[in-house]
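Q: From the sequence below, what's the structure:
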Amino acid sequence: MKQIHFIINPIAGSGKTHKLSKDYLATFFEKEKYVIHIEYSNYKKHAAVLAKKAMEESADIIVACGGDGTINEVASCIVGSTIKLGIIPTGSGNGLASNLKISKHISKAIQIIKNENVRQIDVGIIHDKYFFSNAGVGFDACVVKNYESSKRRKFKSYIKAALKSFKELRYDRKIEIELNNTKIITNPFMIFVSNSNEMGYNISLTPKASLHDGLLDMLIVSKISKFKVLLLGFLILIKKQQYLKEANHFQTKLIKLTRHNGDLFQFQIDGEAYIIEEKTIFITIKEKALHVIS
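A: Next up, the predicted model:
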């Protein structure tokens, strides 16, 4: 009997997780072949607690039902193991699921899990945390921080968070970046590191990124005027951000970031806000470290 554990974030963006009852899942998974377990996350990091519990109960597949934050919590627990990750994308952005071409329709996503076609994907590591889609410091981290303070998990909330971040825009952080035997000192608008080619909502800052190439894609946008921030936003929408001269793209396996001033790094990691207090941090990649059903 195959053990499948569903970890559901009930407040994920799309609000569709209420459909994932045991009776509903039983219409897909025959009781002669599968044992279904359902758990609900009730607070930040609870999904990780539930994933560890599922591992102790000999889960064959753990299914994260939510957005990129929920997926990060669950997947981080099973990196390097043989347990397979299933995804039912019910979040607001669903960047990783979109990159993996996992349908937002619950019934289709469940069928993908049942088909059990497995890919091994790379995993990003920043300090002591894993990321599967992207991580960043600067404007995107500010947007995530403002988004988390909003009560609604909708695209409109991202727009409001972006506008608030635009009004708060300031350059008071000098960062030294080392990669590929090159040193860059910048007062950045954004330092964005990606393992996948989509952030969600069909928006991409790193369209050439791959989950399977053993490389991190990095976009560094140096200090720009507010007019150029708006221009960059437009270029991102039409996937032409390379036309902004202050935007530079790199591929690498290892990145070292050192802050020259300020008390901490304010990061976003897979769409969740994090504070890292160390002066120097390393970002690297672990190849083919996660088994994902897609």
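Q: can we go C-alpha only for contacts and neighbour counts from here?
A: Fine.
Q: Residue 94 - how many residues pack around it?
A: 29 (other C-alpha atoms under 10 Å).
Q: Now do the contacts for it.
A: 67, 68, 199, 200, 201 (C-alpha atoms under 8 Å, 6 or more residues apart in numbering).
Q: repeat for residue 186
A: Contact analysis of residue 186 by C-alpha under 8 Å, 6+ apart lists 174, 175, 176, 177, 222, 223.
Q: Please verify my assumption that the second one contacts residue 257.
A: Yes - look at residue 175 against residue 257 with C-alpha atoms under 8 Å: they come within range, at 6.7 Å.
Q: Please name the nearest non-neighbouring residue to residue 121.
A: residue 288 (4.5 Å; C-alpha to C-alpha, 6 or more residues apart in numbering).
Q: Tell me the buried residues within the contacts of residue 94.
A: Buried subset of the contacts of residue 94 (neighbour count, 16 or more other C-alpha atoms under 10 Å): 67, 68, 199, 200.
Q: what residues are up against the third one?
A: Residue 199 sits next to 93, 94, 95, 96, 133, 134, 205 when contact means C-alpha under 8 Å, 6+ apart.
Q: Identify the farthest-apart pair in those residues.
A: 94 and 205 (15.1 Å; C-alpha to C-alpha).
Q: could you point out the longest strand in this protein?
A: Looking across the chain with DSSP state E, the single longest strand is strand 280-293.
Q: so how far is that one off the chain centroid?
A: Between the centre of strand 280-293 and the centre of its chain there are 12 Å (C-alpha atoms, centre = their mean, to the nearest Å).
Q: what does stretch 244-259 give?
A: 18 Å.
Q: start to end distance for that stretch?
A: By C-alpha to C-alpha, to the nearest Å, the extent of stretch 244-259 from end to end equals 25 Å.
Q: How about stretch 185-193?
A: From start residue to end residue, stretch 185-193 stretches across 17 Å - C-alpha to C-alpha.
Q: Stretch 21-33 now?
A: Stretch 21-33: ends 18 Å apart by C-alpha to C-alpha.
Q: Proceed likewise with the subsequent sequence, for comparison:
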Amino acid sequence: MWAAISYLLLALLLIFIGWEVNSVYFAIVFYWTALSLLLVSTAYIFNTAKIFRKRENGVIPFYIRWAFVPFLFGVQIYNAWSRKRDKVPPIQQINENLFLACRLFPSDIDTLKDNGITAILDVTCEFDGLEWSSTQENINYLNIPVLDHSIPTHSQLNQAINWIHHHIKEDHRVVVHCALGRGRSVFVMAAYLLSQNKNADVHEVLAQIKETRETANLNKHQLRHLAKRHKKGELLIKNKAVLIANPVSGTRLWEEKEHLIVARLSDYYDLKVLTTTKEVNGIELAKQEIAQNPDIIIACGGDGTVAEVASVLVNTQCKLGIIPMGTANALAHVLMGITSKFIPVEQACDLIIDGQTSIIDTAYCNNELVLLLAGIGFEQSMIEKADRESKNKSGQLAYLNGFFEAFGEQKSQLLKVKLDDNEPKEICTNSFIVANAAPFTTLLAQGGGQPDHSDGLLDINWLTPNNEDSTTVLSIAELMFSSLTQTHLAINSHHTNAKRVEVTGEGELKYVLDGEVKTAQKLVVTIEPASLNVICKEQ
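A: Here you go, the predicted structure:
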């Protein structure tokens, strides 16, 4: 916090000087510098390195850099001055394949080459990396943005130590650096060394580093968190991954994106890639691989492929990663947010690398896994009308067309519904949904707001039928309101929760289960709480 206060006080002083100075040009310089320092102090106050927007390749975007120019200029001068006065060399070898360093300058390229260093891990946020030099010299480069005197987040540290491990396993030499080579870089280096020996002592590992780099010195905050993470067993290499891809999902995006995905993930995971065929589906491939104890199995395809892989991972320690390539990609939308609709592959790869996880509920409908929902009426009719040909041709518009067709038919059904151990009751409805999870765009499942996929309960939603289109439109509008506000109006739509739902009709029921149309005489849906470990967006 002292850093934030120091920058803030200096910024206020510069604002005062700028106000008092007579020259407009000098005033602009003082105000500009004050703005830069105010932004930096904000980053420290809220402990967010993201304010610098430093990318993985070490570049701070131009639209951000202009605001930080005075600070960046000052940092460069200070780093160069500190380096000149430092009593240890800029780059030092800790073990056969690991090096520790302060800020790297273009003049260090020859030293990197002489030492056979081919991978640079930069754990700073406050200055640009050697992006142009690294590209020319064919050096692998990764930036993990961390504020000075601070620590990386759990996902950042996981990403860093797995990246180091991957490159060392490939017999690459890796240098880890921060500004002065004393704090942040030492923290990450020690975390990696501890990950290689769970019985190692934190102080002994730090002493080992200090034997070579005597200026290495973690502050109390860094030391406490390093010891805590080591004690909790969080410093583990978990990079054995299997990717199961459906090459014909959606618009056959796999063929176009395969190289990008494999190249992106291979820097962090020992990646094995398998593809489904007509003869061998995702279930069989996942069963075959789960026996090898991978850390993560990634389903690459549509909701059907995801469901196949997930069915094998329920109630296991293995994490499920998703790279959406289907038409709807509804579960990916729930776990990754709305941006998964626009840059699905890129965002999915980023999340898989970050490794943030959540344990979610699943459900079973007539002994079949349910990740999203089971629906009767509108939802079933909409999916049925959006056949494969129309989905290939129109994408998600096929579902919209199917919805309007189903809306025009206005078919109601008399259902007998039993919730948990309660007495059955008859419901006349044109839409009945039992949901475990659903994106906000699935309006028919939003009677009580967006379903909570980790509350151990099923969300049951139904509409009161009416022959007038206006009433149905109001019902849909009500659901939209519920989706946006997370409140239930209970005018034309109805919502409740249960752990078990039993449904029968006047004859055979046509229903949809996670996008697949099915039939049965009776539906029995049960919740399976906290049963699937998934990669997701940080909450």
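Q: can you pull out the strands in the stretch 151-294 of the first structure?
A: 175-179, 182-186, 190-194, 216-221, 247-252, 254-259, 265-269, 272-276, 280-293 (DSSP state E, counting those that start in this stretch).
Q: for the stretch 251-400 of the second structure, same thing?
A: 270-275, 296-301, 319-324, 357-365, 368-370, 373-377.
Q: Now those in CSV, please, with extra columns for mean neighbour count and distance to residue 143 of the second structure.
A: Listed next are the strands of the stretch 251-400 of the second structure as CSV, based on neighbours: other C-alpha atoms under 10 Å; distance: least, C-alpha to C-alpha, whole Å:
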stretch, mean neighbour count, distance to residue 143 of the second structure
strand 270-275, 17, 20
strand 296-301, 27, 23
strand 319-324, 28, 23
strand 357-365, 22, 22
strand 368-370, 20, 39
strand 373-377, 25, 40
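Q: Provide a list of residues in contact with the aligned partner of residue 179 of the first structure in the second structure.
A: Aligning on TM-score structural alignment places residue 179 of the first structure opposite residue 419 in the second structure. Residue 419 of the second structure is in contact with 498, 499, 500, 501, 502, counting by C-alpha under 8 Å, 6+ apart.
Q: and the last one, what is it in contact with?
A: Under the criterion of C-alpha under 8 Å, 6+ apart, the contact partners of residue 502 of the second structure comprise 417, 418, 419, 522, 523, 524, 525.
Q: Tell me which of the residues you listed persist in the first structure.
A: Contacts conserved in the first structure for those, using both residues aligned by TM-score structural alignment, their matches' C-alpha atoms under 8 Å: 417, 418, 419, 522, 523, 524, 525.
Q: Tell me how far residue 223 of the first structure lies from residue 138 of the first structure.
A: Counting by C-alpha to C-alpha, the separation of residue 223 of the first structure from residue 138 of the first structure is 10 Å.
Q: same thing with residue 104 of the first structure?
A: To residue 138 of the first structure, residue 104 of the first structure is 30 Å away according to C-alpha to C-alpha.
Q: Likewise for residue 281 of the first structure?
A: Taking C-alpha to C-alpha, one finds residue 281 of the first structure at 15 Å from residue 138 of the first structure.
Q: got it, and residue 119 of the first structure?
A: 32 Å.
Q: Would you mind giving the secondary structure of residue 203 of the second structure?
A: Three-state assignment for residue 203 of the second structure (DSSP: H, G, I helix; E, B strand; the rest coil): helix.
Q: Tell me which of the contacts of residue 186 of the first structure you also see in the second structure.
A: Under both residues aligned by TM-score structural alignment, their matches' C-alpha under 8 Å, what the contacts of residue 186 of the first structure keep in the second structure comes to 174, 175, 176, 177.
Q: Where neighbours are concerned, which of those has the most?
A: residue 175 (21 neighbours).
Q: Quick one: residues contacting that one.
A: With contact set as C-alpha under 8 Å, 6+ apart, residue 175 of the first structure has these partners: 185, 186, 187, 188, 257, 258, 259, 260, 261.
Q: ok, the residues you listed in the second structure, which still hold?
A: Shared contacts between this structure and the second structure among these (both residues aligned by TM-score structural alignment, their matches' C-alpha under 8 Å) comprise 185, 186, 187, 188, 257, 258, 259, 261.
Q: Now tabulate the strands of the stretch 151-294 of the first structure in CSV and tack on distance to residue 81 of the first structure.
A: Shown next, in CSV, are the strands of the stretch 151-294 of the first structure (distance: least, C-alpha to C-alpha, whole Å):
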stretch, distance to residue 81 of the first structure
strand 175-179, 29
strand 182-186, 35
strand 190-194, 23
strand 216-221, 22
strand 247-252, 25
strand 254-259, 23
strand 265-269, 22
strand 272-276, 24
strand 280-293, 7
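Q: Pick the most deeply packed of these.
A: Per residue and on average, the most neighbours among the strands of the stretch 151-294 of the first structure fall to strand 190-194, with a mean of 26 (mean count of other C-alpha atoms under 10 Å).
Q: average distance between that strand and the second structure?
A: Compared with the second structure after the fit, strand 190-194 of the first structure shows a mean deviation of 0.9 Å (mean C-alpha distance after the TM-score superposition for the first structure).
Q: and the angle from that strand to strand 247-252?
A: On the basis of axes from the mean of the first three to the mean of the last three C-alpha atoms, to 10 degrees, strand 190-194 of the first structure is oriented at 40 degrees to strand 247-252.
Q: Next up, the contacts around residue 61 of the first structure.
A: 3, 4, 5, 83, 84, 85, 86.
Q: aligned partner of it in the second structure?
A: So, by TM-score structural alignment, residue 61 of the first structure is matched to residue 296.
Q: Please apply the same query to residue 137 of the first structure.
A: Using TM-score structural alignment, residue 137 of the first structure pairs with residue 376 in the second structure.
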